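> Just the structure for this:
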Amino acid sequence: MFRTLFLSVISASALAGSATALEVNVVLDGGDDALKARLENASRLAAADETGTATSQDYAAAALAEYSIMVGVLYEEGYYGPKVNVLLDGTEAVDLDPFELPEQFSKAEVRVQTGPVFTFGNATIAPVAPQTTLPEGFASGQKAQLDVIRSTGQEVVSGWQDIGYAKADLTDQTIVADHPNKTLDVDLGVTTGPLLTFGKLVISGNRNVREERIKAIAGLPRSAVYDPDILQQAATRLRDTGAFRSVSMRLADEISEGDKINVELRVSEAKPRRFGFGAELISQEGLELSGFWMHRNILGGAEKLRLDFAVGGIGGVTGGEDTMLKTRFERPATFDARNTLFAQTLLERQNEPDYISDQFRADLGITRWASEFLDVEYGIAYRRARIIDGGSESYFSQLLFPINATYDKREGGASATGGYYLKGEVMPFIGLNDTASGTRSTMDARTYLSLGESTVVALRGQLGAIEGAKVQNLPADFQFYSGGGGTVRGQSYRSLGYGDGGGATFLGASAEVRQGFGGSLGAVAFVDYGYIGAEPSMTMDGSDHTGGGLGLRYETPIGPLRLDVATPLSGDSVLGKLEIYIGIGQAF
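Here you go, the predicted structure:
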């Protein structure tokens, strides 16, 4: 015996009725608690009074929709012979006269009899692309869940699209329920269409960004076999320029001559200019003010020009005031769609307790977009520095060859709740005019783990090493120090070095437990560790220190406001002083 369930939904009239709360009860015969929870969560009646203004007409309409909603959930779980009753004050919803509804309803009962669980009898789909693996649940004798049928169809269609059959689609579906045998026979057919290659990129919506530059950034390879990953990468590159507020790509409806498929790209341009300001206050180091100005389409080809400035150490007791001015120009799609050319200059003064550094640096290089999460940057730089250290003045000229890679797979935006972040840099340098040569390497690794709804554990490790040159022969700002924000909170800024200067090795570790209290407020407990050594290897001849404390976080649209209070956990002043750190954004 075969049965097909037909449902009709009757529209309720817009007669006025009094708003009233409704008691909704789902009664399940068969299944388990998990199924009951799914039914309750899906219930239209239970959600009908979210605004507190539902009328009897609203409840009647929701009750009529409840039949198909409940049956849909049951089909997804493999129940193809269910019985559903929806009662409003004891009357079946389909028997209600929409023109003679009571002023209000007080109680709703949804009675669900699941019937038996169905299993797959025959379960077939064809044709299937090479290398495509069907879901394990799509097989004779397995529970006949509707989601398994859907995912099987999607998996097979995606398998064909992944190898160039862009118009592959599920075109035939024969699904028969055998109620006496409690089985579901499923036969799915896929039409692959021809193997397609990329055709034209048809662009619309651009006003100020030139079309040829958009095509260069997208980098769609004409006449290459269609690949959906190439489309996704092209859209990501366009978004990453910052020149566009939105990017949408879709395939043309019709196949062009020669089995080519055109791609329709619609963009909406972002406002080209942007600026921002920031501030950070640390009890010993003082106030730092920073800002930037940026143009995201300076030459009409999504080129970016950014100016950054900062003044730090205002009112601090560790050294004097620091200043920084940086310019950076970026041109996407240079030599290759995945390459961004950059040119950068830096003017900076660091007025530290042990030295004063004035430097000029100019960089030229390429940022290589390797994937959605991975960027690689390499280039060449010239650096000229004047160091005033202990009353003596020294000049250093260097050629730098920085190579760095950043892998960013954090989840949750400015306040990460999961994932990880890795950044490493290897920078060979050649000293000019008797300046030492060698290699300076750094690494920063972070990971985030959610524990429940509102608790996050954040861990960070940092490494640094100088090889090939004696640290005392290098500029002081090339050496490694520890202490203060960014390394060990609670310890004085750059208080740990080696001898009279910095070290050749740095090891840092930080752990935070971040607890949200609901809404925007949260708290943090943290501990930081730092080690400085004289040699590139981690030997026992170095020094270390530890700090820790508590903090508050308040989420805002521009990022969390951060207040940390820390104290030394090692050294001569354990718990003997407090350092305060105020800023925008998490510590890491």
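> Please make it C-alpha for all contacts and neighbour counts, starting now.
Noted.
> And stretch 283-302, end to end?
Using Cα to Cα, to the nearest Å, the end-to-end distance of stretch 283-302 comes out at 41 Å.
> Show me which residues of it are buried.
Across stretch 283-302, burial judged by 16 or more other Cα atoms under 10 Å covers 283-290, 292, 294-298, 301-302.
> Helix, strand, or coil at Val156?
helix (DSSP: H, G, I helix; E, B strand; the rest coil).
> surely it meets Gln131?
No - if you go by Cα atoms under 8 Å, Val156 and Gln131 don't touch, sitting 10.1 Å apart.
> what residues are up against Leu39?
Val26, Met70, Val73 (Cα atoms under 8 Å, 6 or more residues apart in numbering).
> Compare those and tell me which has the most neighbours.
Greatest neighbour count in the contacts of Leu39, by other Cα atoms under 10 Å, goes to Met70: 25 neighbours.
> just checking, what packs against the host helix or strand of that one?
Assigned by DSSP states H and E, Met70 belongs to helix 56-76. In terms of contacts (3 or more Cα pairs under 8 Å, 6 or more residues apart in numbering; DSSP states H and E), helix 56-76 is packed against helix 33-42, strand 83-88, helix 146-162.
> Nearest residue to Glu555 in space, please, no chain neighbours.
Leaving out its chain neighbours, the residue that sits closest to Glu555 by Cα to Cα, 6 or more residues apart in numbering is Ser520, at 4.8 Å.
> The one you found contacts Tyr554, correct?
Yes - Ser520 sits in contact with Tyr554 when judged by Cα under 8 Å, with a separation of 5.3 Å.
> who's more crowded, those two?
The neighbour comparison of Ser520 against Tyr554 (other Cα under 10 Å) goes to Tyr554, with 17 against 11.
> hang on, the earlier thing: ok, Val156 and Gln131, which is more surrounded?
Comparing Val156 with Gln131 by other Cα under 10 Å, the one with more neighbours is Val156, at 26 against 9.
> Can you point out the buried residues in the helix or strand where Arg410 lies?
Here Arg410, judged by DSSP H and E, is contained in strand 403-411. For strand 403-411, a neighbour-count test (16+ other Cα under 10 Å) marks Ile403, Asn404, Ala405, Thr406, Tyr407, Asp408, Arg410 as buried.
> Give me the nearest residue to the spatially most central residue of the chain, chain neighbours excluded.
Taking Cα atoms, centre = their mean, the centroid of the chain lies closest to Glu411, which sits 4.3 Å from it. Using Cα to Cα, 6+ apart and skipping residues adjacent in sequence, the residue nearest Glu411 is Gly418, 5.0 Å away.
> Here is a second sequence; please produce its structure as well for comparison:
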Amino acid sequence: MDRRLYWLAVALTAASPAHSQINQQPRAPAQGPDTRDVEPEARDPADAQGDEIVPESELNSALPPLSDDINAPLEPMPADTAPAPLPQAPATAPASQVGDVIPPVAPEDPALSAPLEPLSNFNTAPLATAADLPAEDAVEIEYETVVTGLDKLGLDDDWRALSALREGDGEAGNEIQVAERAREDEALAVRLMRSLGYHDATASSTVEPIPGQQKLRATVNATPGRLYTLSSVNVQAGPTTPPNLVREQLPLKVGDPIEAARIQGAEANVRLVLPQRGYPFVEVGERDILLNDTGPEATGDYTLPVETGPRSSFGVLRTEGDPVFDLDHLNIFPRFEAGELYDVRRTDDLRDALVATGLFSSLAVEPVRTGRPGPDGTEQVDLLVRQARGPARSLNGEIGYETGRGLRAQAQWQHRNLFPPEGALIAEVIAGTQEQGVSGIFRRSNAGRRDRTFTIIASANRNNYDAFEAFTGTLAVRWSYDSTPIWQKPFTYAYGAELVGTNENVFDFARNERDRRTFGIAAIPLQAQFDQSDDLLNPTRGYRLKLNLSPETSVQGSVRPYIRGMVEGTYYQPINDRLVVAGRARVGSIAGVDRDDLAPSRRYYGGGGGSVRGYGFQRLGPFEPVSSLEPDEEGNIDLADLRPIGGRSLNEFALEARYRFGDFGIVPFIDAGNSYESTLPRFSDLRFGAGIGARYYTNFGPMRIDVATPLNPREGDGRIALYISIGQAF
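All right, here's what the predicted structure looks like:
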């Protein structure tokens, strides 16, 4: 306490006798409606006794001197200046005395004076909550979900896909969490109904226990209300050629429901079609729909602003960035001429063709305004090609297994632009149980014109099959017009020339044994294909028709010209979204030469994964005579040791039911076919195989596993055949 205030209290106590105040009888103030106010002058003089005022000078003189140092310690109070003790109240107050009696002070609690416990002795671990419990110990509540009112609108599936209640799988931490999910689904139900044009839609939810079960039921009730329809469709756009082009491409009419998907699709159609009709810079503005809910029918006025931009025609190509191709090579790719009316599909086609080269890390083709006048009042626009160079080298491979052919692996390294522009060098290695080889390939893509490829091939191979063993060297040139996975063409072709030298073992019927011969072969292979299927690697609709012709000359002591030919057709028919029926027929013939004068590697064989499944690779057709086999120690002859010798004709048929679910598929199939010694195939000696396959669909094509068995096997044929590869069988 401040010393100055202390001594002030002492002085006041000394100047005012306390006994006169304590002994004074108190009087209650007058009360009641008749009580008169007491004027100050009417106070009893006795009541004013002791009300003396101490002068300030006397008070200051009674105070002890104070130090100017506010930090000085308090001085001890002299004994003679101690304040007089206050008089004690009587033990029993008179009956007329008004006031409270002060109770005696309770004894001090010993715990208050005890020293504090050290902090280190306290348990500072936080209290565990339900959220801190292990997952297996967490208390969960189960619930079931019921939704009403959406089934008639066809929104049940959409609601299930987005529902917070459904996403919880019927479990939650507590009832509050279930209620929150139900409220989220209320808003979801309203959004879904409004998306169909029910803009007055409401929804409510309840969460209640199920009687007799430790379970809750969450119910969402949806009420769609009235369906709003278009009362007018207005387009705000400048003049176009032809007139009303924008309105004609907006497929909305009065009376249509104000459905989000319908309106967004109509606006997307404007964005899609106008750039195809000469307006590359079209901009579709924000729609405005004014709802009218006061009339007898719920309607809305629809207004769409569209900025068409100038009607345009093609100009020239420009390029910028890290160039892969110069303008001379870029101008090989466009399928349009300068001055033609702009069509965004031609722009997309140019970009796709450039992407197919595989030489860009990123690529963009976009129209640029020039202000130059074009024909028919158009404005010419140039196409700006933004190039970014990508890696030119790549390494890829494939591996497969086939009963009768064994394991086969192929690896390929290529530099796609070693000889610019688009001059590729390719090195290829084949390693397998029955085939080994190396090859070097030079390939010039888009050679002189778009999609034309020039190829030079040099290869050396060893093949060791049941039908023949051959060491073959090949030198070939080829011009082709091919499809790619990015750009599938309806018509492709190829032509070229081959020089082949091969040393093979041939069965000599005169000697009834095999002998080795060397053949020199010159060929002019020709190929044409009509492709009306919807996919190059996994077709589901359409057909293909392919023709191969190869006039050849075999030099083996003498020149023997002949011609090899084959026709193949495939057809694909979808039954529904998951099931496709696929069929194939193939017929081949070799004319102009005896079979025994043909190199075995140029003959036709049936059987295998790409032929008649269930039979071994190349094991359909004529075989060596049984007399060529030697009996074992017990005098038995194993017909499985007979080796095929091939024929001059072939026929094959296949039928598959391709059922797909997600990324997987099941394919039951039946195949038929054979090869024949005659020039033309016969249909009276077909061999059948059947089986089932599994498919795993990837972004580069399906992975295929087929298991098959022969239905009318010959003696020596195996019972089960397995095939593993990439791509469909056909």
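> and the aligned partner of Gly159 of structure 1 in structure 2, how far is that from Ser312 of structure 2?
Counting by TM-score structural alignment, Gly159 of structure 1 corresponds to Val273 in structure 2. Distance, Val273 of structure 2 to Ser312 of structure 2, using Cα to Cα: 14 Å.
> who's more crowded, those two?
A count of neighbours by other Cα under 10 Å puts Ser312 above the other of Val273 of structure 2 and Ser312, at 31 against 19.
> And that one, how far from Val385 of structure 2?
In this view, Ser312 of structure 2 and Val385 of structure 2 are 18 Å apart by Cα to Cα.
> again, but for Val593 of structure 2
55 Å.
> Kindly report the same for Tyr605 of structure 2.
As judged by Cα to Cα, Tyr605 of structure 2 and Val385 of structure 2 stand 50 Å apart.
> Between those two, which is the more surrounded one?
Tyr605 (27 against 22).
> what's the single longest strand in structure 2?
strand 491-508 (DSSP state E).
> Check what contacts the helix or strand following that one and list those residues.
Next in sequence after strand 491-508 of structure 2, counting helices and strands by DSSP H and E, comes strand 513-523. For strand 513-523 of structure 2, the surrounding residues in contact (Cα under 8 Å, 6+ apart) are 497-508, 550-556, 599, 628.
> isn't Leu579 of structure 2 right next to Gly665, touching?
No - if you go by Cα under 8 Å, Leu579 of structure 2 and Gly665 don't touch, sitting 9.5 Å apart.
> overlap in contacts of those two?
In contact with both Leu579 of structure 2 and Gly665: Arg658, Tyr659, using Cα under 8 Å, 6+ apart.
> any idea how far Val86 of structure 1 is from Gly424 of structure 1?
Relative to Val86 of structure 1, and taking Cα to Cα, Gly424 of structure 1 is found at 62 Å.
> Ok, Thr124 of structure 1 next?
Distance, Thr124 of structure 1 to Val86 of structure 1, using Cα to Cα: 36 Å.
> do Ala34 of structure 1 as well
In terms of Cα to Cα, Ala34 of structure 1 sits 20 Å off from Val86 of structure 1.
> quick one, which of these two is more surrounded?
More crowded of Ala34 of structure 1 and Val86, by other Cα under 10 Å: Val86, with 23 against 9.
> what sits against that one?
By Cα under 8 Å, 6+ apart, the neighbours of Val86 of structure 1 are Ala63, Leu64, Glu66, Tyr67, Glu92, Ala93, Ala108, Glu109, Val110, Arg111.
> same thing but at 10 Å, please
26, 45, 63-67, 70, 92-94, 108-112 (Cα atoms under 10 Å, 6 or more residues apart in numbering).
> on that earlier part again, what's the ChimeraX syntax to select whichever of the contacts of strand 513-523 of structure 2 are buried?
The buried residues among the contacts of strand 513-523 of structure 2 can be selected in ChimeraX (16+ other Cα under 10 Å) with this line:
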select :497,498,499,500,501,502,503,504,505,506,507,550,551,552,553,554,555,599
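> Please name the nearest non-neighbouring residue to Leu192 of structure 2.
Per Cα to Cα, 6+ apart, closest to Leu192 of structure 2 is Leu155, 7.2 Å.
> what's the distance between that neighbour and Ala222 of structure 2?
From Leu155 of structure 2 over to Ala222 of structure 2 (counting by Cα to Cα), the distance is 11 Å.
> Quick check: neighbours shared by these two?
In the contact map built from Cα under 10 Å, 6+ apart, the residues linked to both Leu155 of structure 2 and Ala222 are Gly149, Ala189, Met193.
> Go through those and say which is closest to Glu171 of structure 2.
The closest of the shared contacts of Leu155 and Ala222 of structure 2 to Glu171 of structure 2 turns out to be Ala189 (Cα to Cα; 20.9 Å).
> contacting residues around that closest one?
Contacts of Ala189 of structure 2 (Cα under 10 Å, 6+ apart): 147, 149-150, 155-156, 158-159, 162-163, 183, 195, 201-204, 220-224.
> Quote the end-to-end distance of stretch 410-426 of structure 2.
Using Cα to Cα, first and last residues of stretch 410-426 of structure 2 are 13 Å apart.
> go on, stretch 483-493 of structure 2?
Terminal-residue distance, stretch 483-493 of structure 2 (Cα to Cα): 10 Å.
> The stretch 451-600 of structure 2: strands as residue ranges?
452-464, 469-481, 491-508, 513-523, 526-531, 542-555, 559-574, 579-591 (DSSP state E, counting those that start in this stretch).
> of those strands, which approaches Ala672 of structure 2 most closely?
strand 579-591 (9.6 Å).
> got the angle for that closest one vs strand 542-555?
Between strand 579-591 of structure 2 and strand 542-555, the angle comes out at 20 degrees (axes from the mean of the first three to the mean of the last three Cα atoms, to 10 degrees).
> Aligned counterpart of Gly464 of structure 1 in structure 2, please.
Aligned partner of Gly464 of structure 1 by TM-score structural alignment: Val587.
> Check the secondary structure at the nearest residue to that match once chain neighbours are set aside for me.
Nearest non-adjacent residue to Val587 of structure 2, counting by Cα to Cα, 6+ apart: Asn651, 4.5 Å away. Per three-state DSSP, the secondary structure class of Asn651 of structure 2 is strand.
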